[in-house]
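S.K.: Generate a structure from the sequence data that follows.
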Amino acid sequence: MPADTLLRTLEAQLRPAHTALLVVDMQNDFCDADGFLARARAASGRHTIEAEENARIAQRIERLAAAAREGGATVAWLRSLYDFRYLAPAHIVQRKEQEGLCLEGSWGADWFRIRPEPADLVITKHTFSGFHDTELHAQLQARGIRTLVLCGVATNVCVDSTLRHGFFLGYHVVLAQDCVGSGNRAGHEGTLATVRVNFGAVVDSPELIRLLGVHPAAA
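M.R.: Prediction:
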């Protein structure tokens, strides 16, 4: 790539005309106290999900998405459908052959607290990465996207997998620190640390909102 096309600063990377906000798996089964994950963890005696914190994350994502749209950035929502007819055999084994998480057409697969606007992209995925066997990369390329801002859940699973896959495809990646969450605190903190060192920036949403307003696409 010619040197004059490199995006060396965060401000340059976050020009809305070539930036996409990816909202990952903000669905009831992952986020709600009555969702599949919360019930499964309670039944096994494990620490359950932080539904109240997920609600706060949803509010922050809503503000960030509104700012992204206002600046002219792309907003894309990734949703998981984990019916076993869609999953790879290894994923079924990893799920311990217990079907029920994010089933197509179910309340659990529906959005948690926030939902896409009509002009937003919606991408359905059947594994952790939003790029694997989906049209996400083609859709982003068609829009001239060079930078991804990631938010949603879980930090150390689907957010992390999508972020790394995007980086491998050549995108700049930015993690919205206060707009991601996980029931695994060590995994959450580990992902934040790894992204900072090896992949891209980790930035709170107020600063992202400010940067997205510096060079609006309409300007």
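S.K.: Going by C-alpha atoms from here, please, whenever you check contacts or count neighbours.
M.R.: OK.
S.K.: As a check, name the ranges of all strands in this protein.
M.R.: Using DSSP state E, the strands of the chain run over 19-24, 74-80, 121-125, 147-153, 172-181, 201-203.
S.K.: this one next, for a side-by-side:
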Amino acid sequence: METKGSSSLSRFAMRRRDPDPKSAALLVIDMQNYFAAMAAPIIPSIRAAIDCCRSAGVPVIFTRHRHRSPEDYGMLGEWWGGDLIFDGTPESELMPEVGRRDGEPVVQKHTYSGFQGTGLEAMLRDMGRSEVIVTGVMTNLCCETTARDAFLKGFRVFFSADATATSSREMHEATLLNLGYGFAYLVDCQVLKRALAKV
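M.R.: Down below sits the predicted model:
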């Protein structure tokens, strides 16, 4: 029986390629308490992706979305009103279930893209990484925007079909359709385990 991830791959993947463990970095997007209910179903897939990346020597980088003042809201303030994630609140912290280890970077951001004003691109370049594997929440907002930005900055993008989540299947699949068509190679945990085991 197909998993949700493998089913999505067969439906939406336009091209196939495996990530290169020597070139890739894993991005774990916004796995924070604010999104706990949405993220809970993908925790096993997130942990599997993190574990196989660590075993293969692939750097794991987390992002954390938070706002400090109205000056950094940008259009998100208009769009979402008061429903924002504020620094210093329990909701802004990474979910303990994700299992971040000491020393693994946490990129602080205040908009959808993990690259916008964060230093993430320079961090990846300094690591000698030219590929990113995108996991986390929300599929169609921060994950998709980060993936598109990565592509435009010249990174090869791998986007997880089973280690990303959002508020509806329709929005999740719309992102997979769009990214698979023009921006990213779609993967799931089985693909990552197979590819990264080649180290």
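S.K.: how close does the aligned residue in structure 2 for V153 of structure 1 get to A197 of structure 2?
M.R.: Under the alignment by TM-score structural alignment, V153 of structure 1 pairs with V137 in structure 2. Per CA to CA, to the nearest Å, V137 of structure 2 is found 26 Å from A197 of structure 2.
S.K.: Just tell me the aligned range of stretch 153-172 of structure 2 in structure 1.
M.R.: Using TM-score structural alignment, the residues of structure 1 aligned to stretch 153-172 of structure 2 are 169-188.
S.K.: And for stretch 49-69 of structure 2?
M.R.: So stretch 49-69 of structure 2 sits over residues 64-84 in structure 1, by TM-score structural alignment.
S.K.: got a list of contacts for that stretch?
M.R.: The contact list for stretch 64-84 of structure 1, computed with CA atoms under 8 Å, 6 or more residues apart in numbering, reads 15-27, 92, 99-104, 109, 116, 120-127, 130, 205, 208-209, 212-213, 215-218.
S.K.: again, but for stretch 199-213 of structure 1
M.R.: Against stretch 199-213 of structure 1 from outside (CA under 8 Å, 6+ apart): 10-11, 14-16, 60, 64, 67-68, 71, 164, 167, 172-179, 192, 195-196.
S.K.: what's the counterpart of I85 of structure 2 in structure 1?
M.R.: Match for I85 of structure 2 (TM-score structural alignment): C102.
S.K.: list the contacts for that match?
M.R.: Q27, D29, F36, S80, L81, Y82, D83, G108, A109.
S.K.: Please point out which of the residues you listed structure 2 shares.
M.R.: Among these, the ones still in contact in structure 2 (both residues aligned by TM-score structural alignment, their matches' CA atoms under 8 Å) are D29, S80, L81, Y82, G108, A109.
S.K.: from those residues, which is closest to N184 of structure 1?
M.R.: For these, the residue nearest N184 of structure 1 by CA to CA is D29; the value is 16.0 Å.
S.K.: Can you find the partner of that closest one in structure 2?
M.R.: Using TM-score structural alignment, D29 of structure 1 pairs with Y34 in structure 2.
S.K.: Name the nearest residue to its match, sequence neighbours excluded.
M.R.: Leaving out its chain neighbours, the residue that sits closest to Y34 of structure 2 by CA to CA, 6 or more residues apart in numbering is E91, at 4.4 Å.
S.K.: ok, the residue minimising distance to the centre of structure 1 to C151 of structure 1 distance?
M.R.: Against the mean C-alpha coordinate of structure 1, by CA atoms, centre = their mean, the closest residue is V24 at 2.8 Å. When CA to CA is the yardstick, V24 of structure 1 and C151 of structure 1 sit 6 Å from each other.
S.K.: In structure 1, what sits opposite K109 of structure 2 in the alignment?
M.R.: Aligned by TM-score structural alignment, K109 of structure 2 pairs with K125 of structure 1.
S.K.: Can you verify my assumption that its match contacts L136?
M.R.: No - applying CA atoms under 8 Å as the test, K125 of structure 1 and L136 come out as separate, 9.5 Å apart.
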